[in-house]
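Asks: here's my sequence, what's the structure:
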Amino acid sequence: MAAHLLGAEGLHLEYPTRVVFDSLTLGVEEGDRIGIVGRNGDGKSSLLGMLAGRIEPQAGRVTRRNGVRFGVLSQGDDLEDGYTVGHSIVGDRPEHEWAGDPAVRDVIGGLVSDIPWQAKVDELSGGQRRRVALAALLVGDWDLIALDEPTNHLDVEGIAWLAEHLKRRWAANSGGLLVITHDRWFLDEVCTETWEVHDGIVEPFEGGYAAYVLQRVERDRIAAAAESKRQNLLRKELAWLRRGAPARTSKPKFRIDAANQLIADVPPVRNPLELQRLAVARLGKDVVDLEDVSVSFGDREVLRDVTWRIAPGERTGILGANGAGKSTLLGLVCGTVTPTSGRVKRGKTVRIGLLDQQFSQLADIRGDRVREVLARTRATFTIDGKEHTPAQLLERLGFAREHLSARVDDLSGGQKRRLQLLLLLLGEPNVIVLDEPTNDVDADMLAAVEDLLDSWPGTLIVVSHDRYLLERVTDQQYAIVDGRLRHVPGGVDEYLRLRSEQRSTPAKDRPDVARANPTPTNETISGAERRALQKELSAIERRLEKLAKTIESVHHEMAEHDPSDYEGLQQHTDRLRGLEAEVEELEESWLELSEQLG
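Replies: Purely as a prediction, here's the structure:
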């Protein structure tokens, strides 16, 4: 039986305007990896604050098992402005001590390798400061960790590193994790249980995000929930999870047959051919062409030799590390950045709508009430063949009626993001560019945004560190690597592999373009050569099969390994990397041989 780490009994929390929780009882056991979800403002951070002892409830109590070490990352930080980055993370420990600790080195390499070690905390950007606070927490030795929005300010690589770190931080059935996040990929990757905070209660679900959606739809069906709009939206989300990411829904142990019956007749979330036909009708064949474009700022070349012909109806996600040039690329598309060389050509009918991170679209209407803004917009908007008024569209995006009387400047960050998106859609662009659209938006809201974009017939370009959103709303991904734009058919996984190779290969040895080794065509292969190639191919397939079993065995050993034995874990990690490198090499050889055989 799992050992108890923390318990809460009869918690009551209220603020002058409302009761947040009443008589709340829950517990955390060894081995729990709990994701906390819910609408913004429903009490997720308050719950974490009470469990961590940072918020005092009006009634009830929180108890911890004797000796439990509890580390907390809240949305603010406790860093001292005058300290250096190094001191903030490792304190006064001598360098030989922390530098010789593989666990500390891993955290530093994963989160802050690009931040100067001697920089003062008050010189850092908000994002850098957040990463230092997270690193300072993770180098500690904790039985239980609580993280409030840890993926904010992390790029795709950083999020992937954090997920991997948390999965192998403790041995199976030991340690505990509580995490608030809107990153649905992260929830699926790390969490074994989901707590939904809503209506003053905490409702537990087994599994990560995909499992939570399945159970929530089934819960609503059994309860014959009145909120049919939200259920229909979740059904569509569920249809995508089942079709686009079947591996995720294979993880839960519970029966999902009843939930799957709900979506048996749900069509695919998008009809790409119909959307492309409508896009061509609205745009013509020319959208935006970037031809051999380079951009430099002073001596620094940000983008080089970029050629990208954007097609009508194209739905593309752009990946890249912080500072790689993603915003510069968007500026080229939108016309706000001028290339240093090359040319940008736009179709005559192109109308670009940009959702940026600064809410610039709302600057001129900050003092207006939301209903006044809506009154000036077009009368109706069509979604899935049905007419919607702006007010109905805003309601679909999660606005309550009382928000219509609020001034734009008084809205929360999430509400501003929704209004910004609404005004963007009502402006009837035929090209939409979204720059980090998930900031300040909860998971339910993201599902509503994705639902709207599913039926939008135009060209869509998305820059985001939210892996789930990218995979959900775009059909292909490009990455900026070494200043060049390259197609990544394998999506985020391929991009992460490229970045890993880039870090392990010295710049002087990296090819600017993929090496092309000429291989004999199948017309030039004799019978004997063909038999030899087939024999080699079979040998590679057998070796790959054997390697897959070995890798699985190493993963199992790591899960059972004593988490305090860092050297042993590092040996397992090094062995795993060697095996994975061999797999990659063999797969390359397999592809080459397959091409030769034709």
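Asks: CA atoms for contacts and neighbours, from now on please.
Replies: OK.
Asks: quick one: residues contacting the most centrally placed residue in the chain.
Replies: By Cα atoms, centre = their mean, the chain has its centre lying nearest to D466, at 2.6 Å. By Cα atoms under 8 Å, 6 or more residues apart in numbering, D466 lies in contact with V156, D183, W185, T438.
Asks: which residues does the second one contact?
Replies: Contacts for D183 (Cα under 8 Å, 6+ apart) come out as T151, A443, D466, R467, Y468.
Asks: in this structure the last one contacts W185, no?
Replies: Yes: because the distance of 5.2 Å satisfies Cα atoms under 8 Å, Y468 is recorded as touching W185.
Asks: neighbour count: those two, which is higher?
Replies: W185 (21 against 15; other Cα atoms under 10 Å).
Asks: which SSE is K345 in?
Replies: strand 341-346 (DSSP states H and E).
Asks: do K348 as well
Replies: When elements are assigned from DSSP H and E, K348 belongs to no helix and no strand.
Asks: sequence B follows; please return its structure for comparison with A:
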Amino acid sequence: MSLINVQNLNFAYDGSYDPIFEDVSFRIDSDWKLGFTGRNGRGKTTFLRLLLGELDDGGAISAQVGFDYFPFQVEHKEYLTADVVEEIVPDYQQWQFMRELSLLQVSDDVLYRPFNTLSNGEQTKVLLAALFLKEDRFLLIDEPTNHLDRQARELVSNYLRAKRGFILVSHDRAFLDNCVDHILSINRTNIEIQKGNFSDWWENKKRQDDYELAENARLRKDIKRLSEAAKRTSNWSHEVEKTKNGTRNSGSKVDKGYVGHKAAKMMKRSKSIEQRQQSAIEDKSQLLKNIESSDSLKISQLTYHKHQLVELDGVSIQYGERAVCGDVSFTINQGERIALSGRNGSGKSSILKLICGDEMTYTGTFRRGSKLKISYVSQDTSHLQGNLTDYARDNDIDESLFKAILRKLDFSRIQFEKDMSSFSGGQKKKVLIAKSLCERVHLHIWDEPLNFIDVISRMQIEELLLEHKPTILFVEHDREFCDAVATKTVEL
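Replies: Model (predicted):
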């Protein structure tokens, strides 16, 4: 066991007036299994780069362990997997690596295949197994679940649960709950560490938020009451002071000593009220700083003139000689929220593209309603560049609504001025989802929409779909999201 110390960390990128971290201090035990959470753009990747020494931390970070990053950048993907592993861990014992692969249910023959022929899931498992062979290292695991199917996620989560000494960036609630024992959260104004899994942290956060909201409401009432009391006391003091040079109602002379004593007493009371009011204002200013904006989103879907929008009956899709899926049968009816499930490579994306109107070679019966309008969110965000105003105009969507949705998904106004190519992976995905929510269509088709998107935004999107009940077909491996949203699951 050793400590990783962060002391008075301040960091901003060159040329930016927007600091990522300000006077941040905390400690990490190198034996912890640490889940790392926070909304997109808050600095999770920046912090990992600071730990790796890729950015100047100004001497704020000290550690007695070295750091390794996942996913490891493989230079020669055409090499055999065994050679790739040897580049990562030069002195590894093959039997130890085989043991790790067996825990991840990966067959031994992957060692003798070129690394670039492995599936995304196999590559993820091989790199994790190799990096955990290293000794006296603290592993920085950055979103390993992206593009992993549900079964692979469960395998990797169980594997990590048996390990220790890592920071795990993931937005999959079930994945985090299964394999971490502490949560490191980047909040709006600070970074904090709590013991427990994600659900423990979330419950604590909700309790703290509820307390602060109630306390804020109480202090607002107190401040208003004290302000009115101060005003009354000031008026009374003024009236008493005027009687010093006057007479009593009886016509007798005024007792100036009595009046002066009464005025002083009122002044003292006024000062006391003023101090209490100032104290309440200061207490109020300390609240609500870390409460996340999670306003509800909006969707207005067109109503189709028929109950059934799409039908597939015994559909098989082929690429050349290879069949990617076979004998697929299901319908999409108005109001259904359908989760398309299956292992990676089972043809989910191909089915989505067929329904969207892409040219595909298929057999079987496929019917799509005439003049059916579809909004599609793809996995790929690499095409996003330029500013948001031009993007809204080019896609013929309402710019004000588009940006309002992005604001609700935690975009700061400064992001609106930036080029989309500089956005984080999660922010790019939010652009695609916001665009889709602005489009007036009969059917939404989303292909792994939640990749890279933070937990709070996932919950907002989940609530949106449950509240407005649009017709949607989606592929998503987040178990909690699918269980909450889907009215029907189609397994390939």
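Asks: tell me which two in the contacts of D183 of the first structure are the farthest apart.
Replies: T151 and A443 (13.8 Å; Cα to Cα).
Asks: which residue of these two possesses the greater neighbour count?
Replies: Of the pair T151 of the first structure and A443, T151 is the one with more neighbours under other Cα under 10 Å, namely 24 against 18.
Asks: E301 of the first structure - that's part of a strand, no?
Replies: Yes: remark: E301 of the first structure belongs to a strand, assigned using DSSP: H, G, I helix; E, B strand; the rest coil.
Asks: list the contacts for the aligned residue in the second structure for it?
Replies: For E301 of the first structure, the aligned residue in the second structure is A323 (criterion: TM-score structural alignment). By Cα under 8 Å, 6+ apart, the contact list for A323 of the second structure reads S316, I317.
Asks: for R407 of the second structure, see how far away the residue nearest to E417 of the second structure when sequence neighbours are not counted is.
Replies: Spatial nearest neighbour of E417 of the second structure, excluding adjacent residues (Cα to Cα, 6 or more residues apart in numbering): N387 at 6.8 Å. According to Cα to Cα, to the nearest Å, N387 of the second structure stands 15 Å off from R407 of the second structure.
Asks: next one: I461 of the second structure
Replies: Separation of I461 of the second structure from R407 of the second structure (Cα to Cα) stands at 14 Å.
Asks: give me the more crowded residue out of those two.
Replies: Shown here are I461 of the second structure and R407; by other Cα under 10 Å, I461 has more neighbours (21 against 17).
Asks: what's the more buried one aligned with over in the first structure?
Replies: I461 of the second structure maps onto V449 in the first structure, by TM-score structural alignment.
Asks: that's a helix at that match, yeah?
Replies: Yes: using three-state DSSP, the assignment for V449 of the first structure is a helix.
Asks: shouldn't it be in contact with L397?
Replies: Yes: if you go by Cα under 8 Å, V449 of the first structure and L397 touch, sitting 7.0 Å apart.
Asks: would you map the helices across the stretch 201-350 of the second structure?
Replies: Taking DSSP state H, counting those that start in this stretch as the test, the helices found in the stretch 201-350 of the second structure are 256-285, 348-356.
Asks: save the ones you listed as a markdown table, and put in mean neighbour count too.
Replies: Formatted as a markdown table, these follow (neighbours: other Cα atoms under 10 Å):
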| stretch | mean neighbour count |
| --- | --- |
| helix 256-285 | 15 |
| helix 348-356 | 19 |
